[in-house]
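Q: Give me the fold of what follows.
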Amino acid sequence: MFVPSPKETRAHRTLAALAVHRQATGEQLHRLVVPDSGPRALVPVLAQLAEEELIGSITLPNSGRKRAWFLTHRGAGVCRDWPELRGRQPLPLSTSMAASMRAAHTLTVVRTHLAFLDDAREQGDEYGPLDWAPEVAHNVSDGERLVADALMRYVVLGAEGRVKLRAFVEVDRATMSGEDLAAKLISYARFHTYTPPAPGGRLTAGSNSVAWLRWYPTMPRVLFVLTGAGPRALANRLADLREMAAEHPLVAAMAAKVPLGAAVLEDVEEHGARAAVWTSLAGPEERCGWDELKPASAPAARVT
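A: From the prediction side, this is the model:
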């Protein structure tokens, strides 16, 4: 009797990866989809998907003609109802110009995800290519929204068993001022306390609950990943984040309950995401793993 394989094809997994991440280079897709295969394993897959107009590509500047791949509208239609993408809207790019304008930030966000993914594979943790959701949005008032670069759902496997962690991730390429970067903490602090009004002004069960409880059992920690500048500039940006966490009353109140941290992307890539490369934004400046970050009012403790 024929038993269908439970594993999806490489073409399927490639489309799913692009549906989630918007764009990725061939090398990034290889690490997402077929990390244990040869370096050219996806070349025929990408060629076939491009021939069927399910994906498109652009040539990246100053890259030796490396290409970034993206989902087309036709490709989005193919994968829109796939089970692994439920609750996520596949996001195609309509033109090569649109892809080019987004490439620098989008590919850096994917690069950040891969730093966590590579480390999780080495550590034996539960974290896969689709456990990273880019551009997650939440209301912080009736007319304003918080849009995180990504939401990460991660399970640490250690002596204490499975420890489920969630994190909002902000990827900073040093394209805005340090003050504007630090101001993002205010948006997270507002989301931390935001209670949406009940429909019609009526009090109902749960109407006094903060909004994040609708999606998360605990408020996700907030991680800033810094890159795109020299060591001194990145140190100054970290100092701006710590200053905001100490001086803004809403942010300080959140920091007492929610772990906040920052690290340099190159350090995360070199040493591993769970290595001692993260600095807490509230409390002592000693470096630790991102999974070790604690609220300002709690003592540090390592997850092993």
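Q: okay, CA-based contacts and neighbour counts for the rest of this
A: Fine.
Q: Could I get the full set of strands for the stretch 151-300 of the chain?
A: 161-172, 221-226, 260-264, 278-280, 287-288 (DSSP state E, counting those that start in this stretch).
Q: Run the angle between the longest helix anywhere in the chain and strand 221-226 for me.
A: The residue-count maximum for a helix in the chain (DSSP state H) belongs to helix 96-123. Relative orientation of helix 96-123 and strand 221-226, computed by axes from the mean of the first three to the mean of the last three C-alpha atoms, to 10 degrees: 110 degrees.
Q: Show me what helix 96-123 is packed against.
A: Other elements packing on helix 96-123 under the criterion 3 or more C-alpha pairs under 8 Å, 6 or more residues apart in numbering; DSSP states H and E are strand 23-25, helix 26-33, strand 55-59, strand 161-172, helix 265-271.
Q: For the protein, which segments count as helices?
A: Going by DSSP H, the chain shows helices at 10-21, 26-33, 43-51, 73-79, 96-123, 178-193, 231-247, 249-255, 265-271.
Q: pretty sure L18 is touching A24, no?
A: Yes. Contact criterion C-alpha atoms under 8 Å: L18 and A24 qualify, at 6.9 Å.
Q: Common neighbours of those two, please.
A: Common contacts of L18 and A24, defined by C-alpha atoms under 8 Å, 6 or more residues apart in numbering, comprise 69-70.
Q: Give me the more crowded residue out of those two.
A: More neighbours surround A24 than the other of L18 and A24, with 26 against 22 (other C-alpha atoms under 10 Å).
Q: At the geometric centre of this protein, which residue do we find?
A: A150 (2.9 Å; C-alpha atoms, centre = their mean).
Q: if I look at the residue nearest to E285 when sequence neighbours are not counted, how far off is P259?
A: Spatial nearest neighbour of E285, chain neighbours left out: T279 (5.7 Å); criterion: C-alpha to C-alpha, 6 or more residues apart in numbering. T279 sits 11 Å away from P259, going by C-alpha to C-alpha, to the nearest Å.
Q: and for comparison, fold this next one:
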Amino acid sequence: MTHSTSSVPAAELAPSPAEPLRLQVLTALALHRMATTGQLRQMLRPDSSRQLVSRVLNRLRSTGFVDLTPLPDSDRSRTHAWYLTPEGSRLTRDIPILRGRPPYPITSTTAASLKTPHTLTVVRAHLPFAADARRLGHEHGPWDWTPEVAHLIGEGERLVADAVMHYTVVDGEHRRKLRAFVEVDRSTMSSERLAVKLIEYARLFLYEVQPVGRRRPTSTGPTWLRWYPVFPRVLFVLTGASRARLGDRISDLQAMVAQHPLVAALAREVQLGAGVLEDIEEHGPSGSVWVPLTGGEPRPWTNL
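A: Sure thing, here's the model as predicted:
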């Protein structure tokens, strides 16, 4: 769906100290790729009405910056996923929070529908962390969850994390900054392929780039130090299957930790955990819903 945008000057959507909701909606869709009206409300205005966000979205659609695709579930036929049009993507390119992020235009409803299930599940995984942070007085908001973050792991290969999360635990005057790679599993791939993601994280943990032109290899340290002061913990969020099957998938992740030497070495330095999305939503991420991949009783993600 294409509309003329000449009636809405770009300056109207430029950042301002008040951060108008329309700007926040555009930024959220640029960063998170896609979201439903309800998800955007929970993310940006959790204490407001759904109609407030709907009005902003409909106005942005009428001016050609966003479009929508219906969700495939017939029981939710009135629910849609919103995404940026190419014009909306161009408009958001210079928003400070998005600088350095690759553009992600979706040019058709068909293209949007192919990405909908996984993208919306990643957004769904983010929302309990944001709600927990608001409840506990911690710091974690819409811009602290960055989807599809890629890192080189050697031999021309890349690891693409479903999301990188930044979260600050606030306890009086004490602030504890935490980071996590988040992998969202909808049970659409084999359990073995899911567990192989741990090998990729172990490779990232060890990967170093050798300076060009030196006769002797000189270590510059692991490449992840360019972005993180400590290696982020790795969280697997599972959904889309029976409890028994999800339990089996967690067991397979634990087996990879126990059996693969590189993953075992990673687990000695990095906290690794897995949780069921429905449990995370019901009890919050700070509940005892995360299974340590090194073994042990479920616990909060901050205590893995």
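Q: What value does the TM-score take for this pair?
A: Superposed pair, TM-score by TM-score structural alignment, normalised by the length of the first structure: 0.91. Supporting alignment: 288 aligned residues with a C-alpha RMSD of 1.6 Å.
Q: Save the strands of the stretch 151-300 of the first structure as CSV, and put in distance to L32 of the first structure and mean neighbour count too.
A: Formatted as CSV, the strands of the stretch 151-300 of the first structure follow (distance: least, C-alpha to C-alpha, whole Å; neighbours: other C-alpha atoms under 10 Å):
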stretch, distance to L32 of the first structure, mean neighbour count
strand 161-172, 19, 19
strand 221-226, 20, 24
strand 260-264, 22, 27
strand 278-280, 24, 26
strand 287-288, 26, 18
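Q: Out of the ones you listed, flag the one nearest E53 of the first structure.
A: Evaluated over the strands of the stretch 151-300 of the first structure, closeness to E53 of the first structure peaks at strand 161-172, with 30.7 Å, by C-alpha to C-alpha.
Q: which residue numbers in the second structure go with the closest one?
A: Residues 174-185 of the second structure are where strand 161-172 of the first structure lands when matched by TM-score structural alignment.
Q: Skip the chain neighbours and tell me the closest residue to the equivalent of E148 of the second structure over in the first structure.
A: Alignment note (TM-score structural alignment): E148 of the second structure maps to E135 of the first structure. Nearest non-adjacent residue to E135 of the first structure, counting by C-alpha to C-alpha, 6+ apart: D149, 4.8 Å away.
Q: swap in T294 of the second structure?
A: Per C-alpha to C-alpha, 6+ apart, closest to T294 of the second structure is Q254, 6.2 Å.
Q: Just give me the match in the first structure for the one you found.
A: Under TM-score structural alignment, Q254 of the second structure pairs with R242 in the first structure.
Q: For that match, give me its contacts.
A: 280-282.
Q: Then A30 of the second structure?
A: Contacts for A30 of the second structure (C-alpha under 8 Å, 6+ apart) come out as 83-84, 89, 92, 98, 103-104.
Q: 10 Å - rerun?
A: Each residue near A30 of the second structure by C-alpha atoms under 10 Å, 6 or more residues apart in numbering is listed here: 24, 83-85, 88-93, 95, 98, 101-105.
Q: Next: S77 of the second structure.
A: S77 of the second structure makes contact with 70-71 under the criterion C-alpha under 10 Å, 6+ apart.
Q: which position in the first structure aligns with it?
A: So, by TM-score structural alignment, S77 of the second structure is matched to G64.
Q: Kindly report the same for P105 of the second structure.
A: Looks like P105 of the second structure aligns to P92 there (TM-score structural alignment).
Q: I'd like to know how many residues surround its match.
A: The burial count for P92 of the first structure: 24, using other C-alpha under 10 Å.
Q: Contacts only, for it.
A: 18-23, 54-56, 70-77, 99 are the contacts of P92 of the first structure under C-alpha under 10 Å, 6+ apart.
Q: Of these, which are reproduced in the second structure?
A: Retained in the second structure: 19, 22, 70-77, 99, out of these (criterion both residues aligned by TM-score structural alignment, their matches' C-alpha atoms under 10 Å).
Q: which of these lies closest to L185 of the first structure?
A: Out of those, the member with the shortest distance to L185 of the first structure (by C-alpha to C-alpha) is R22, at 25.4 Å.
Q: when you align them, which residue in the second structure goes with E144 of the first structure?
A: Per TM-score structural alignment, E144 of the first structure is aligned with E157.
Q: And for R67 of the first structure, the neighbour number?
A: What R67 of the first structure shows, counting by other C-alpha under 10 Å, is a neighbour count of 17.
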